[in-house]
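S.K.: Give the three-dimensional model of this entry:
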Amino acid sequence: MYVFGDEKIISGDSAKVWAVWSEVERFPEWDPREMENRLHGPFAPGTSGYSKQRGNPGGPYTITAVEPGRMWTAESPLPGGKLTIDHGLEPIRDGKIRVWKRYEVRGPLILLFRLYYGRKVRRALAGTFTALEQEAAQR
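M.R.: Below is the predicted model of the structure:
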């Protein structure tokens, strides 16, 4: 297993941040990493979707958990394994919110994620968190 991710403290209203982060089909409108994201049903556990990030291969995913206003998880199949991505937010004080993403890779592609995708994603997450903050401020 290989785990990586990042977090950032942003400013805003946690309900608005959650609204932006749980509207996955609109990710390409504000997240500089996203090219395409679509769900084949409601934003709820068991719903499948498709996601494509810039510079990375796209693929299917399934929402496996949702804690409204707090966290959601998506899982994607990998050859011989899977990728699990947790998206979280936690109001901390005075309009500040800790947002985070945690990636867990299982299977034979761990080395590829450790040497290439993990670094690339970690570098891009700061931009994603900043864009999330800006989009929530506009709503």
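
S.K.: CA atoms for contacts and neighbours, from now on please.
M.R.: OK.

S.K.: Nearest residue to the middle of the protein?
M.R.: Geometric centre of the chain, nearest residue: His87, 5.0 Å, by C-alpha atoms, centre = their mean.

S.K.: Show me where the chain has its helices.
M.R.: 14-21, 27-30, 110-112, 118-137 (DSSP state H).

S.K.: Redo those as a markdown table? Include mean neighbour count and distance to Trp100.
M.R.: Shown next, in a markdown table, are these (neighbours: other C-alpha atoms under 10 Å; distance: least, C-alpha to C-alpha, whole Å):
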| stretch | mean neighbour count | distance to Trp100 |
| --- | --- | --- |
| helix 14-21 | 20 | 11 |
| helix 27-30 | 17 | 16 |
| helix 110-112 | 15 | 21 |
| helix 118-137 | 17 | 8 |
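
S.K.: To Lys82, which of the ones you listed lies closest?
M.R.: Set against Lys82 and scored by C-alpha to C-alpha, the helices of the chain come closest in helix 110-112, at 9.8 Å.

S.K.: what does that closest one contact?
M.R.: Applying C-alpha atoms under 8 Å, 6 or more residues apart in numbering, the contact partners of helix 110-112 are Met1, Tyr2.

S.K.: Please give the structure of this sequence too, so both can be compared:
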Amino acid sequence: MKQAFLFLSLCAVINSSAQQTNYHFSSTDSTTASAEKIWQIWTNVPDWENWDKGLKDAQLFGTFMVGTRGTLIPDQGPKSKFIITEIVPGRSYTFKTRIPLGRLVIKRTLEGKNARTYFTHDVQFTGILKKILGNKLGKKYRLILPETLKNIRQMAETKEQLINTL
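M.R.: Model prediction:
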């Protein structure tokens, strides 16, 4: 039993450090706003640029569902295409975009507990150039991710307050 606990503890340490490199990182924030408000903000792709300061533009070509494609124009770098690859309605979604010899995978998840909504952005560069591209691109995005989540929180809370005052 003690060995199993040590093994699981080691796995947790390895996993948490893997998610805090420039090629795989995440950030979580929480709000009193409902999960539905966060979900509405997240799934309104043309408005992503309003809260994600790493984007100049984002477009979705169809309904927000698995298989739908879109485009992103980052603040630095070329326009890229993305595809929504996974959705758990109201809880999480994943989209992917190609990078040289790999992919950039963005997963966004929601969880409600203790009268708060916790929301997480997980960013992962994959492929043989993941460390190089992570250091070139991921480092900056890793630094602005907490501000991005703060922007989402503020938007959700403002929308929630407007509804509550009506």
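
S.K.: care to give me the TM-score?
M.R.: Comparison of the two superposed chains (TM-score structural alignment, normalised by the length of structure 1) gives a TM-score of 0.89, and 138 aligned residues with a C-alpha RMSD of 1.8 Å.

S.K.: re earlier: I'd like the helices of structure 1 as JSON lines, with distance to Tyr103 of structure 1 appended.
M.R.: Listed next are the helices of structure 1 as JSON lines, based on distance: least, C-alpha to C-alpha, whole Å:
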{"stretch": "helix 14-21", "distance to Tyr103 of structure 1": "16"}
{"stretch": "helix 27-30", "distance to Tyr103 of structure 1": "18"}
{"stretch": "helix 110-112", "distance to Tyr103 of structure 1": "11"}
{"stretch": "helix 118-137", "distance to Tyr103 of structure 1": "9"}
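
S.K.: What residues in structure 2 pair up with the strand ranked longest in structure 1?
M.R.: When structure 1 is parsed with DSSP state E, its longest strand is strand 81-93. Aligning strand 81-93 of structure 1 against structure 2 (TM-score structural alignment) gives residues 102-114.

S.K.: swap in stretch 7-18 of structure 1?
M.R.: Taking TM-score structural alignment as the measure, structure 2 aligns residues 28-39 with stretch 7-18 of structure 1.

S.K.: Quick check, Phe129 of structure 1 in contact with Val99.
M.R.: Yes: using C-alpha atoms under 8 Å, Phe129 of structure 1 is in contact with Val99, at 7.3 Å.

S.K.: Could you name every residue contacting both of those two?
M.R.: Lys8, Ile10.

S.K.: Aligned counterpart of Leu143 of structure 2 in structure 1, please.
M.R.: In structure 1, Leu143 of structure 2 lands on Arg123 (TM-score structural alignment).

S.K.: What of Arg69 of structure 2?
M.R.: Mapped onto structure 1 by TM-score structural alignment, Arg69 of structure 2 lines up with Ser48.

S.K.: Could you give the number of residues near its match?
M.R.: Here the count is done by other C-alpha atoms under 10 Å, and Ser48 of structure 1 has 20 residues near it.

S.K.: And Val3 of structure 1, by the same measure?
M.R.: If you count neighbours by other C-alpha under 10 Å, Val3 of structure 1 ends up with 16.

S.K.: One more: Leu133 of structure 2?
M.R.: Residues lying near Leu133 of structure 2 (other C-alpha under 10 Å) number 20.

S.K.: With Gly55 of structure 1 instead?
M.R.: Residues lying near Gly55 of structure 1 (other C-alpha under 10 Å) number 11.

S.K.: and if you look at the one 10 residues further on?
M.R.: One way to gauge burial is a neighbour count; for Ala65 of structure 1, by other C-alpha under 10 Å, it gives 17.
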